[in-house]
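# Fold the stuff below for me.
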Amino acid sequence: MQRWEAPEDGWIKGNADGAVAKQRNNGGGGVILRDHQGAFLAAAGFFFPHCTDPEGAEIRACLELLRLARNQNVQRILVELDCQAAVQMINSQERNLSAVGPWVQEIKGLLEEFLDFRVVWTRRSANEAAHKLARVSVGDERSRVWVGVPPDFILDIVANDIPNLF
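Predicted coordinates:
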């Protein structure tokens, strides 16, 4: 089981995850930003109405993560996703012509605004906070942002990732 690990000094780690509720034809995304000590910076949950494609939800969550990071003045970002196909699309040098292509191209453009960036795959077990944010957003059918203090429903995950933080 892989656990969340803090990024190197000077970097911010952003985890993103997408989720879908096919019975309701909706999706959502969860994103969280933490610093090199594991300290919580910001998080958000997004509701994506009429989104039934898990890969599309993951790509949209990554896009929202980068928007949040830009708004928080992040300079160096390590993006972790638990969808290998999404990571491959984002890291590909070729233009993406799939249904999610416009979002992938927008992600690539946003990444260029950072001083440095990396987009990597991680296991779901190291992406629990983003996954929980996504699931809650789909269930609640609403989008929310938290800055400075994490929402109560991910406190235990954040605390378990960095035991000495709380």
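
# contacts, neighbours, all on C-alpha from now
Fine.

# for the chain, what spans make up the strands?
With DSSP state E as the criterion, the chain has strands at 12-21, 26-34, 40-49, 76-81, 116-121, 144-147.

# For the comparison step, fold the sequence that follows:
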Amino acid sequence: MDGATEAGGGNSYIGVVIRDSYIGALSLVLPSCFPTETIEAYALLHGVLFASEMQIDQAFFESDALSIILSLSSRVAGNDFSHILEDIRVASSTFSHCSFHHLKRDGNRAAHTLAKEAKSSGQSKIWKGILPPCILNILRDDLM
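Coordinates of the predicted model:
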């Protein structure tokens, strides 16, 4: 998952990729400009909800937003996005196994590309059973 915002206001954008045995992706336009940490938390929430919708039983979620991953595991309250973190915890409780991990920005290129796709097209899109053409080369490079 990855999130992005427009400089100077406007919309926020989310990209999510599901790999391995279930294939799917989404790019979302959110009609509001959120702070960086908030949009990253929303990206994670949408990733969890999408995986649940795809009926995935065991999930390994990755994000380049270290502060979100740390806040999620520490259960610290009082930040601007703690309500989103609680939604993530509730939504992720449906999986038989679920874990959240930080990865470096370089490892999150496919999701970032999908967030940029939402920004350039101005449209939300969902792919189920296939991957969008804009990330095929990135995923192929990651496997090599």
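
# Aligned to residue 42 of structure 1, what sits in structure 2?
Matched by TM-score structural alignment, residue 42 of structure 1 corresponds to residue 24 in structure 2.

# swap that for residue 144 of structure 1, please
Going residue by residue (TM-score structural alignment), residue 144 of structure 1 aligns to residue 125.

# you'd agree that match is up against residue 24?
No - assessed by CA atoms under 8 Å, residue 125 of structure 2 is found out of contact with residue 24, at 10.8 Å.

# Settle it for me: which of these two has more neighbours?
Between residue 125 of structure 2 and residue 24, counted using other CA atoms under 10 Å, residue 24 has the larger neighbour count: 20 against 16.

# My read is that the more buried one contacts residue 18, right?
Yes - contact criterion CA under 8 Å: residue 24 of structure 2 and residue 18 qualify, at 5.1 Å.

# got a list of what the most centrally placed residue in structure 2 touches?
The centroid of structure 2 falls nearest to residue 1 when counting by CA atoms, centre = their mean (2.3 Å). By CA atoms under 8 Å, 6 or more residues apart in numbering, residue 1 of structure 2 lies in contact with 14-17, 40, 43-44, 47, 61-63, 108, 111-112.

# do you know how far the nearest residue to residue 25 of structure 2 once chain neighbours are set aside is from residue 75 of structure 2?
Of all residues not flanking residue 25 of structure 2 in the chain, residue 17 sits nearest, at 4.4 Å (CA to CA, 6 or more residues apart in numbering). For residue 17 of structure 2, the distance to residue 75 of structure 2 (CA to CA, to the nearest Å) stands at 25 Å.

# before we move on, back to that, what's the match for the residue nearest to residue 25 of structure 2 in structure 1?
Residue 17 of structure 2 maps onto residue 32 in structure 1, by TM-score structural alignment.
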